[in-house]
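Chemist: fold the following, please.
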Amino acid sequence: MTLYYSTILSTNCKHFFGYAVWASISYRWIWKLPGPQKFRLFIWLCDNSSGRGEMSPIRFLTVLWTVWTTRNPSVINWVKMNTDGAAKGNPGLSSFGGVIRNSIGGWELGFMGKISYASNLVAELWAIREGLQIAWEFGYRHLIVESDSTVALQLLTSQDTNFHPADTLVRDCKALICRQWAIKLQHVFREANQVADGLANLISSNANSLYVLTNPPSRIKDALLADVRGTLFQRM
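Modeler: Down below sits the predicted model:
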């Protein structure tokens, strides 16, 4: 059986002139809110549920959260990717790692791999490139990319890197960034990049390997939990 909005409104009004109140000036603000009709109806029902035109604190907070998430969907849909690269000897045997987390810091996926021989900068750029490719393939379209390598981020925002030794990697990253999605590049201090650093140093397989992780390894769970809690680390 289909219930129309008018039926729901008349059923849930707690006073005789329900329709008059619904059409009155005092409720026009509800029907002008952005979002689908069911969202506005939900707020109206909350406002009328007590029969006094007042909402309980819990209902009021629920309404505020609904309004905020409706008017700010991009904030909720963004995910953050932290990347890191390391070279033993610089240059030397290199590895990289990264993690993608949702808006509340929860694990989405991670990745880690090895490069046969590279510098720290190449490892950092390699991590960003692989992370961008993985994020695209998994369907993320609003991505904040954080790296503790200032040089890598400067290269990715530079207009001309033709004569830089890492130009090929930089071009690969820029090509991925220019796809149809929203990307933000941000610098993060090493102390706040512990999860990606842990993944970069965790891998012990053969060279030129890449692993995508749907669950966090046990050895980096403490760092992951510290990030969620917002634990502060002293800079060395």
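Chemist: okay, CA-based contacts and neighbour counts for the rest of this
Modeler: Fine.
Chemist: and for the longest helix belonging to the chain, what are the contacting residues?
Modeler: Counting residues, the longest helix in the chain under DSSP state H turns out to be helix 120-137. Contacts to helix 120-137, defined as Cα atoms under 8 Å, 6 or more residues apart in numbering, come from residues 81, 83-87, 90-91, 94-98, 100, 111, 115, 145, 147, 149, 151-152, 166, 169-170, 172-173, 176-177.
Chemist: and the next element down the chain from it?
Modeler: Next helix or strand after helix 120-137 toward the C-terminus (DSSP states H and E): strand 142-147.
Chemist: quick one: that following strand to helix 120-137, angle?
Modeler: Following axes from the mean of the first three to the mean of the last three Cα atoms, to 10 degrees, one obtains 170 degrees for the angle between strand 142-147 and helix 120-137.
Chemist: past strand 142-147, which element shows up next along the chain?
Modeler: Next element after strand 142-147 (DSSP H and E): helix 150-157.
Chemist: which of the residues in that next one are buried?
Modeler: For helix 150-157, a neighbour-count test (16 or more other Cα atoms under 10 Å) marks 152-153, 155-156 as buried.
Chemist: so how far is it off the chain centroid?
Modeler: Its chain's C-alpha centre and that of helix 150-157 lie 21 Å apart, by Cα atoms, centre = their mean, to the nearest Å.
Chemist: and stretch 157-164, by the same measure?
Modeler: Counting by Cα atoms, centre = their mean, stretch 157-164 comes out at 28 Å from the chain centroid.
Chemist: contacts for it, please.
Modeler: 155, 167, 170.
Chemist: tell me the SS of the last one?
Modeler: Spelled out, it's Val170. helix (DSSP: H, G, I helix; E, B strand; the rest coil).
Chemist: to check against the first, give me the structure of this:
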Amino acid sequence: MAAFASAPQQSKPLVLGCGAVSVDYLATVASFPNPDDKIRSLALKVEGGGNAGNALTGAARLGLSPRIISKASNDALGKSILKELQDDGVDTSYMTIADGGNSPFTYIIVDSQTKTRTCIHTPGYPPMKPEELTKENLFAALHGVEMVYFDVRLHETALLVAEEASQRKIPILVDAEKKREGLDDLLNFASYVVCSANFPQAWTGASSTPVALVHMLLRLPNLKFVIVTRGEKGCLMLERSMTDASETEETDVEDLLESLEQKVDLSSSMAKCVASKSNLRISADGVGSMSGRLLMGTAEAIPSEELIDTTGAGDAFIGAVLYGLCTGMPVEKMLPFAAQVRRQIVKGVKVQTPEKTALTIKVLATNFLRSTIPKGPIRKNDYMWRKPGYGIMKINVDTSFQYETLSGACGAVARDYRGDFITAASWFVLNISGVDSAELTAIRNGIYLATHIGCNNIEIESDCSFAVDSLNQVDDYLGPEVAIIIEYKQLMMDFASISFRHCYREANQVADKLAKNSFTTRSSSSWDDEIPDFISHLLVNDMSII
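Modeler: Below you'll find the model as predicted:
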């Protein structure tokens, strides 16, 4: 069967973040201006930003329950920051809100030619002071938390949180983007570190990144692993072993990296992880040696025409790492998973709402988690929902009908060639003569939905073979529903192309759920932007390939 048995409801893992929030103004320009130039922007976006805000938003969309410690002012920007975080499921009750001053904001110039960005940040005022975080709020914020994350902003407050989290033996992840005040103190508490490409060498003074990673694990004895992100090259992870391998023959870390690079399948464009043997004795000249293993995560190559910009990509990667750690995902799975989440940020896939972004990320998570289940259920291709061809809008329709009352309901959902949700609607209908009429009515309403959103090329899919066969033989139909069929013939003339296809019920669950919900509530509804909660898991199932 296509449908997976639903797992028992479990509480979402709690994660606490401490760091920056802001409003970002992203102006895309043809090329970065020269001094004294006056140019026009090609596009402007205003959205929530800040490393901690972005990372925790990503974690929330993946399925964690994040809390944030930060500060904003009671101005228009501050209210916007709070609302956006809250709408995405981030608990802001531990944030400090100043009565005066200004909330932080950043101007970001995105060069569409070089795909680079230039950030001009205005800090919030007044800055956060450690005494603004009371012990009562600190203890409450840490209660039940499985992971604490720092972006090394608000470092004095962050240090208070880190000290208390360490006493409670709560794992700590630090985002080491660059050398900042207070970073060294926080690194001493870190269980995990994710850093930018240049940070390891800048912090250690080592001759290369692999050598710098060995240096970091030797210098920071509490550290379980360090990940360095390398943009289009993917990432490297050096993981400490739980058992000592001091008696094992040493392996030079640079030679080890070279051997991993030779194992990469260059014919595959998918993000993957290549790992060394476990519990090696890994050495670096002039630094020392440690017991562990080296892992290399590849990244999908993104054509330049599909690249938007890298703003928030690192934060999305960290959000995925938080998710992986809190859900017990093996690091071999976590690295390519995080690369796929990062890909959604930098690749030119237009996602208009947080709900659609969350849906895309949940599909990735579902594929990864299902792939880890030994002997899990196998779905047959014929029973899976399929994307339409390029430029075609697929509309799935279904009906719910009750003979006793001769009433029913119809549901329809429209998705494009990428599988992205476009719109959905449901209709409660009285006085239907029978089930065949109800199924044909559902298709008619699906056609009306296509007209509503301005589609010219559509594919209507129904699990009722009678309705599909009748419309595919519209000129020959002589049955009792002939009046409806004639009406459809007229409606079909409004489209450049229209086709009707039969599908199995397992591939039509979203439309089925829309119809059943409408019949139960005896109401009609439409959703042009927001995805209704009661079908989101079914949309994820349709887009999952495993």
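Chemist: if we can go back for a sec, list buried residues within the contacts of helix 120-137 of the first structure.
Modeler: Buried subset of the contacts of helix 120-137 of the first structure (neighbour count, 16+ other Cα under 10 Å): 81, 83-87, 94-98, 100, 111, 115, 145, 147, 149, 152, 166, 169-170, 172-173, 176-177.
Chemist: let's see which of the residues you listed end up in helices.
Modeler: Counting by DSSP H, these contribute 152, 169-170, 172-173, 176-177 to helices.
Chemist: max pairwise distance over the residues you listed: which two?
Modeler: In these, two members sit farther apart than any others by Cα to Cα. They are Ala152 and Leu176, at 15.0 Å.
Chemist: so which bit of the second structure is the longest helix of the first structure matched to?
Modeler: Matched against the second structure by TM-score structural alignment, helix 120-137 of the first structure falls on residues 435-452.
Chemist: find the centremost residue of the second structure, please.
Modeler: Nearest to the mean C-alpha position of the second structure, by Cα atoms, centre = their mean, lies Ile361 at 3.2 Å.
Chemist: if I pick that residue, what's in contact with it?
Modeler: The contact partners of Ile361 of the second structure, by Cα under 8 Å, 6+ apart, come to 61-62, 341.
Chemist: will you turn the residues you listed into CSV that also has distance to Ser544 of the second structure, secondary structure and neighbour count?
Modeler: Listed next are those as CSV, based on distance: Cα to Cα, whole Å; DSSP: H, G, I helix; E, B strand; the rest coil; neighbours: other Cα atoms under 10 Å:
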residue, distance to Ser544 of the second structure, secondary structure, neighbour count
Arg61, 17, helix, 25
Leu62, 15, helix, 25
Val341, 15, helix, 26
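Chemist: turn these into a markdown table, columns for distance to Ser283 of the second structure.
Modeler: As requested, the contacts of Ile361 of the second structure are exported to a markdown table (distance: Cα to Cα, whole Å):
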| residue | distance to Ser283 of the second structure |
| --- | --- |
| Arg61 | 39 |
| Leu62 | 37 |
| Val341 | 32 |
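Chemist: what do we get in the second structure for Leu153 of the first structure?
Modeler: Using TM-score structural alignment, Leu153 of the first structure pairs with Val468 in the second structure.
Chemist: list the contacts of its match.
Modeler: Residues in contact with Val468 of the second structure (Cα under 8 Å, 6+ apart) are 462, 500-502.
Chemist: looking at those residues, spot the one nearest Trp527 of the second structure.
Modeler: Nearest to Trp527 of the second structure out of the contacts of Val468 of the second structure is Ser462 (Cα to Cα; 20.1 Å).
Chemist: wait, isn't the closest one in contact with Arg501?
Modeler: Yes - contact criterion Cα atoms under 8 Å: Ser462 of the second structure and Arg501 qualify, at 6.5 Å.
Chemist: Three-state assignment for the residue located most distally from the centre of the second structure, please.
Modeler: In the second structure, counting by Cα atoms, centre = their mean, Leu478 sits farthest out from the average C-alpha position, at 50.4 Å. When classified by three-state DSSP, Leu478 of the second structure comes out as coil.
Chemist: against Ile484 of the second structure, how distant is it?
Modeler: 11 Å (Cα to Cα, to the nearest Å).
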